[in-house]
Structures are given as C-alpha cells and as structure tokens.
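Undergrad: Structure of the sequence below:
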Amino acid sequence: MLTGIIAAAAGLAFLGFIVTMQVRRKRVTPKALIILPVVFTGLSVGLDRSWLAELGSGMAVLLLVTGSLAAIGLAVARAATIRLEQGPKGPMQKGNWLTAVLWLATFAVRIATMLIGMRYGVAQGPGEAFFFVALTFAAQNAIIAKRAGLIGRGERRPALAG
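TA: Modelled structure (predicted):
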C-alpha cells in the first residue's frame, strides 16, 4: 500500500515537472531535444528488460501499437501548440495551456492503455511506460527541431512558427 502511494506521488510529481517544463520559455538545442527520448528509451530497456519478450499475445502487440500511435498523434498535436521564436542565442520554444492539457491527455491515454491491459491480462510494467514517454518526446521534439531549422530545411523564420 505504501509503495503504491509513493509510486503515485512520484508519478504526479513527474507529471507536474514535465508539464511545467513544456510551457516555460526555453532555448531549442539539439541536446535538449535528444536527451529525454534517449533517457526514457534507456530506462525502458534498463529497468524492464523483459517487456519486449512479453509481446507474445495479439492483445499485447495491439496495445503496444495502439499506445505508440496515440503517443505519436498526441506529440504531433502538442508540437503544434508550441510557439517558436528567434532569441538572441537561437530558437526559443514556449508551450501554452493547450500544451499542458495535451500532456495531461497523453498521460491519461497511457493510464487507459495500462488499465485495458490489466483488464485483458496483459501485464505492463515500467518498460512499456518509459517507451511510451520516449516515443512521445521523440516525435514532438523531431517536429520542433524541424520547425526550428535544426534538421532538414526547417522554416526560415522560426519567429513566425507555431
């Protein structure tokens, strides 16, 4: 019981941190865009090495694919809410209230996927959760990098983007 309460508190603190960081004005740098997807990918494999091997059932695969598509779709929506502007040291990003709402929706979708998995006997541990977070950050950050002109041709005037 205490472990569950601690895990829930840690999850809520993490959610608060993520949402806060997404709505603050900050520089867009390759390092900042890459670090969270890499960290969460590492956590997904490092903390739960068995989750990929447990994709033996159709329902497990369906939940992974559905969750992955939802993570990417919500990332695209969130990226559209993030304003880019040119700062003195390069591109800057800032989310808004809709960015925060979409992050809450992202976590709600992940919780719903977990509950559906529990209902159908598909165990989901931290590996799947961290993979979901890594994927949603990677998709969002790839779009921001493109819009900021850090990859590909980008936009010529990021101040007009988003």
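
Undergrad: switch to C-alpha atoms for all contacts and neighbour counts from now on
TA: OK.

Undergrad: measure N141 to I72 for me?
TA: 11 Å (C-alpha to C-alpha, to the nearest Å).

Undergrad: More neighbours: which of these two?
TA: Using other C-alpha atoms under 10 Å, the more surrounded residue of N141 and I72 is N141, with 23 against 20.

Undergrad: now for the helix or strand encompassing that one, which elements pack on it?
TA: Assigned by DSSP states H and E, N141 belongs to helix 126-147. With contacts taken as 3 or more C-alpha pairs under 8 Å, 6 or more residues apart in numbering; DSSP states H and E, helix 126-147 sits against helix 30-46, helix 58-81.

Undergrad: want to put them side by side, so please do this one too:
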Amino acid sequence: MNFGPLTIVVYVALAALVLYRVVYKQLRGTMLSRKSLVTLPLVLTAIGVVTIVDALPKASTGELALLGADIAVLVVLGLGRSASTTLTRQGNTTFQKGSALTLVLWLATIGARVGFGFLGGYLGIDDSLTSASIMLTLGLSIGIQNALTYYRIEQRGLPLAEQSRPVRA
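TA: This is a model prediction of the structure:
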C-alpha cells in the first residue's frame, strides 16, 4: 500500500480515536445511551461515504470485490464483538463491559483491515478505494456492533439513559 504523509496522519488519528473511544471504553466498561451507540458509527460512516465518492467511480471490479469482502468480514467481527460483551443494568442505563474475547476480536478487526490492504497490494489491485474506505468500513463495523448491542438491550428490557442537554432557565 502506498501511504502519503496525510494518509498516515489520518490513520494514526483514527486509530487513537477508536482505541480510546471504543476499545478502551468497552474493555474498561461504559454506560450506554442511544447517543453513545449512534454518534461515532454515524460520523465515521458519513465521513467514509464522502471519502470514497472520488475513488468509487474509478474502482475496478477487483477493488469493489475486495471492499465487499472487507465489509462482510468486519460486519461479522462487529457482531462477535457485541456478543462478547456483558450488559448489566446500572441505575437508569445499561453498563457494557468487554471481555478478553472482545479484545481478541478488536485485534482481529484491525488485522483484517490491514490484511485486506496488503492482500489488495499482493493481488496488484489499486489501493485507492481500500485507503479511502477505512472510515466507512470501520463505521459500518462499529455500527453493526452497536445495532446488535441495542437489540440485546431491548430483548433484555434494559434501560438506556437519554443524553440530552440540560435546559437552562
């Protein structure tokens, strides 16, 4: 894969954001709200869609196939990550805590994403779509993870806190 300086900075910043906001918080445990389940995957997916707009029309069949396989694998890993967390009621919300398996699945997610990039290079597939789609694929993976988490919360009748701004008088 051919990374320019800006691409490397974006990847490092994204990795730091995901490691803290998602991985660290899941392993340490965090209170959940609708906002916390929706915001990050929505933002990452939206940025990802905007980012791939230029690369998509120029993408070869190989690039599109690689992107489809990448998304499929990351969606499955997202489902596994959700299933590997425990959900418990704490006050008026649900507390989510990851396990050792959650960490392994996050490492597999990172490995799969990097692996697809190298696979594309090995197969001689241009990496412009692979590079442009990182936020999209990560947003979709976290989004499917959070969708299953929300489904599990609903199935168990657990509450979710509403994170609204306080009304000023």
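
Undergrad: where does the TM-score land?
TA: The pair, once superposed, lands on a TM-score of 0.81 when counted by TM-score structural alignment, normalised by the length of the first structure; 153 aligned residues with a C-alpha RMSD of 2.4 Å.

Undergrad: hmm, back to that, can you say which of the helices and strands packed on helix 126-147 of the first structure is nearest to R110 of the first structure?
TA: With C-alpha to C-alpha, the closest approach to R110 of the first structure among these belongs to helix 58-81: 6.9 Å.

Undergrad: Which strands or helices does the closest one pack on?
TA: With contacts defined as 3+ C-alpha pairs under 8 Å, 6+ apart, helix 58-81 of the first structure has these neighbours: helix 97-119, helix 126-147.

Undergrad: thought I125 of the second structure was touching E63?
TA: Yes - here I125 of the second structure lies in contact with E63, judged by C-alpha atoms under 8 Å, at a distance of 6.2 Å.

Undergrad: so can I have JSON lines of the helices and strands packed on helix 126-147 of the first structure showing distance to A129 of the first structure?
TA: Shown next, in JSON lines, are those (distance: least, C-alpha to C-alpha, whole Å):
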{"stretch": "helix 30-46", "distance to A129 of the first structure": "7"}
{"stretch": "helix 58-81", "distance to A129 of the first structure": "10"}
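
Undergrad: winner for burial among these?
TA: Stretch with highest mean neighbour count among these: helix 58-81 (a mean of 18; mean count of other C-alpha atoms under 10 Å).

Undergrad: and the helix holding N141 of the first structure, how far from the second structure on average?
TA: Superposed on the second structure, helix 126-147 of the first structure shows a mean distance of 0.9 Å to its aligned residues (mean C-alpha distance after the TM-score superposition for the first structure).

Undergrad: Now do that helix and helix 30-46, the angle between them.
TA: 160 degrees (axes from the mean of the first three to the mean of the last three C-alpha atoms, to 10 degrees).

Undergrad: Buried residues of helix 126-147 of the first structure, list them for me.
TA: 126-145, 147 (16 or more other C-alpha atoms under 10 Å).

Undergrad: what do you get for stretch 18-27 of the second structure?
TA: Using 16+ other C-alpha under 10 Å as the test for burial, stretch 18-27 of the second structure gives V18, V23, K25, Q26, L27.

Undergrad: Give me the nearest residue to the aligned residue in the second structure for G127 of the first structure, chain neighbours excluded.
TA: The equivalent of G127 of the first structure in the second structure is A132 (alignment by TM-score structural alignment). Distances taken as C-alpha to C-alpha, 6 or more residues apart in numbering put I52 closest to A132 of the second structure, at 5.2 Å, once the chain neighbours are dropped.
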